[in-house]
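Asks: What would the 3D arrangement of this be:
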Amino acid sequence: MTIGGHVYNLYGLPVVHAPESRAADGLPDPGSVAWRIASDTYDPEEPWSEVFARFCEMIDTTRVRALIVGAWENAYETDSTAIIEALVAARHRLPALRALFLGDMESEECEISWIRQTDVTPLLAAFPGLEEFGVRGGNGLLFPALRHDGLRKLVVESGGLPVAVVRGVGASELPALEHLDLCLGTSEYGADSEAADLEPILSGARLPRLRHLALRNSEIQDEIAAVVASAPVVARLEVLDLSLGILGDDGATALLAGQPLTHLKKLDLHHNYLSEPLRQRIRETLEAEGVEVDLDPGDADADEDEDGTVYRFVSVGE
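Replies: Modelled structure (predicted):
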């Protein structure tokens, strides 16, 4: 999944749109694809609920393994409550569901920080067999602490993640979780967490199986790198992802001065503001030990105003 773009693969399955009419034929095996159910944000011909109802009529939903919720009508001012209620009500019709992504919209449909969300945890309660869950949009998003014994992958994409969500994830009991991806964003779009709020995640106490940790797209990426440098959970990781934010030399220096990272399979720092000497130090320290390192600056670009103040930008904000 790529933050900001449409989900193109979920649970290892290619994405297919739900049938647009009851006359559709040649449909794939229900369990062989990830079904994308979407309306239009602006002036839809039919609401999301009708698209979902037709899907449930035409498809053997007992075999569906992956669902993607795309745009719903007026997603910039109407939250996902009705969508969540419809999915929860259909839980007995979806006994094989293992992966769910909520809010799959590109910027032309609804900017990521405009997508209205709500408490998404009823979905996890309704589907105890769920192994992958993703949500896009931090506006109004709630994630109170919970326990889920089956979830292996959790992705939260946002331009600004509320601290209550960070704390809720950190306080959750997720014994099977292997992959955690939080896109933290900027204060301009609602991000109000501090590096200290990540401590329950970084301790690893509630995440015994975590192997892939992404804390990215943050305006406090240097501070995050500094606390990650001594975090107990890092010793068991295979992938550490601090990409898409405003990581600079201070953060990279702290990371190199902390615990060894040579056990990692990959360190992802793409979209960064590192100087070439720091890039070279990272390469010399890690690549020689077989660690795959992504140091691509990507579209990272800084602005300087007339008084010399330099502004750096995360990859995805609005």
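Asks: CA only for contacts and neighbour counts going forward, please
Replies: Noted.
Asks: and Asp79, how many neighbours?
Replies: 20 (other Cα atoms under 10 Å).
Asks: er, Ala145 actually
Replies: Look at Ala145: counted by other Cα under 10 Å, it has 18 neighbours.
Asks: those strands in the stretch 101-250 of the chain, which residues are they?
Replies: 132-136, 153-157, 179-185, 212-218, 239-241 (DSSP state E, counting those that start in this stretch).
Asks: out of these, nearest to Trp72?
Replies: strand 132-136 (13.0 Å; Cα to Cα).
Asks: Which secondary structure elements does the closest one sit against?
Replies: Other helices and strands packing on strand 132-136, by 3 or more Cα pairs under 8 Å, 6 or more residues apart in numbering; DSSP states H and E, are strand 99-102, strand 153-157.
Asks: Out of the ones you listed, which one sits most buried?
Replies: Ranked by mean neighbour count, the helices and strands packed on strand 132-136 are led by strand 99-102 with a mean of 24 (mean count of other Cα atoms under 10 Å).
Asks: Let's compare: structure for the following, please.
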Amino acid sequence: MTKTSHYEYVESFAGLPVFDFTPETESEGLPAPAQVAWRVRLDDFIEEFEPFQELFSRFLETVDTTSVGALIIGNWGATHEVPADRPLALLTDAAERFPALKALFFGEWLQQETEISWIEQGDVTPLFTSFPGLETVVIRGGSGLSLALITSSVLHELRLETGGLPGEVVRALGASDLPALQTLELWLGVDEYGGSTGLADLDPLLRGERFPALRHLGLQNADFQDGIAAAVASAPVVAQLESLSLSMGVLTDEGAEALLSGQPLSHLKRLDLHHHYLSEEMVGRIRAALPGVDVDLSERQRDEWRYVAVAE
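Replies: Purely as a prediction, here's the structure:
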């Protein structure tokens, strides 16, 4: 499973160490194209798009991209000036140059570079249609994010990191044909930053019929985390999972009580509930109820002001 944080750059991606291709990168001594995940990004705050365009062109000229299997697209110019459709078009227009591409992280911006809700995404469907061999996809930023129905027999990991995930994106996923999908993580966020997803939108995911291979489900970073927990407590998909994440959101004793009162979770290898609002008593009850499960109950928050881990 690809682990990411919007506070620090990933050091490995799709099982490969990351190599930065920045404006300062020298052409001599570059690693073999297939042995690293290539990160293409500007290394400074630049308002215009042209410097990234030039950098990407130099990347295509310098690296044998026919062997590149993993690619990370980061800082492409100030997000308030350069919407993501411009780097997306650069990438998809060069799709024939990347026949081996299997893993893509689109939008690796750090919090100190831009707030996650300031990343102006758009229709990301062309990423899936232009690169049908993608097995791992991570997309960061939910502002303006849209997605049509997608079909892939090889996509096994999808992660959408947002401070607000539009409900239409979740509905499109629920209706997509992704029989090989093993890992799905959604940072749902809050309404203030475009998070219009509701429980009804999650229902196709929770039924499990569309994703027979799913083994990890993350429904995270939600201000209605208690409602999600209650829905998960009776969701058919849980029986096929090996790990479940309801982390980063406003999970209280009410949601945890629903989990404990619902279907058994003892078959899980891991249950991630970090960043929560549970009482010490409830923390103890969960640990006692699931002695054989690796339960993450870290980052217990103070109850005075409840918030999701990632919003703005």
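Asks: For Leu151 of structure 1, give me its contacts.
Replies: Shown in contact with Leu151 of structure 1 (Cα atoms under 8 Å, 6 or more residues apart in numbering): 129-133, 174, 176-177.
Asks: try Ala235 of structure 2
Replies: 206-207.
Asks: Give the equivalent position in structure 1 for it.
Replies: Mapped onto structure 1 by TM-score structural alignment, Ala235 of structure 2 lines up with Ala231.
Asks: Distance-wise, check its match relative to Leu202 of structure 1.
Replies: Look at Ala231 of structure 1 and Leu202 of structure 1: by Cα to Cα, to the nearest Å, they are 5 Å apart.
Asks: Can you tell me the number of residues neighbouring the counterpart of Pro87 of structure 2 in structure 1?
Replies: Superposed on structure 1 with TM-score structural alignment, Pro87 of structure 2 falls opposite Ile83. Using other Cα under 10 Å, Ile83 of structure 1 is surrounded by 17 other residues.
Asks: what do you get for Leu255 of structure 1?
Replies: For Leu255 of structure 1, using other Cα under 10 Å, the count is 21.
Asks: surely it meets Asp222?
Replies: No: using Cα atoms under 8 Å as the test, Leu255 of structure 1 is too far from Asp222 to be in contact (9.1 Å).
Asks: Pull the contacting residues for whatever residue of structure 2 lines up with His179 of structure 1.
Replies: Mapped onto structure 2 by TM-score structural alignment, His179 of structure 1 lines up with Thr183. Residues in contact with Thr183 of structure 2 (Cα under 8 Å, 6+ apart) are 1, 156-159, 214-217.
Asks: And these, which is closest to Glu48 of structure 2?
Replies: Once Cα to Cα is applied, the member of these that ends up nearest Glu48 of structure 2 is Arg159, at 28.1 Å.
Asks: how about the helices and strands packed on strand 132-136 of structure 1, which one is nearest Gly298 of structure 1?
Replies: Per Cα to Cα, nearest to Gly298 of structure 1 of those: strand 153-157, 18.9 Å.
Asks: Tell me roughly how far the closest one lies from structure 2 on average.
Replies: Once fitted to structure 2, strand 153-157 of structure 1 is off its aligned match by 0.3 Å on average (mean Cα distance after the TM-score superposition for structure 1).
Asks: which residues of structure 2 does that strand align to?
Replies: Counting by TM-score structural alignment, strand 153-157 of structure 1 corresponds to 157-161 in structure 2.
Asks: give me the number of residues near Asp294 of structure 2?
Replies: Here the count is done by other Cα under 10 Å, and Asp294 of structure 2 has 14 residues near it.
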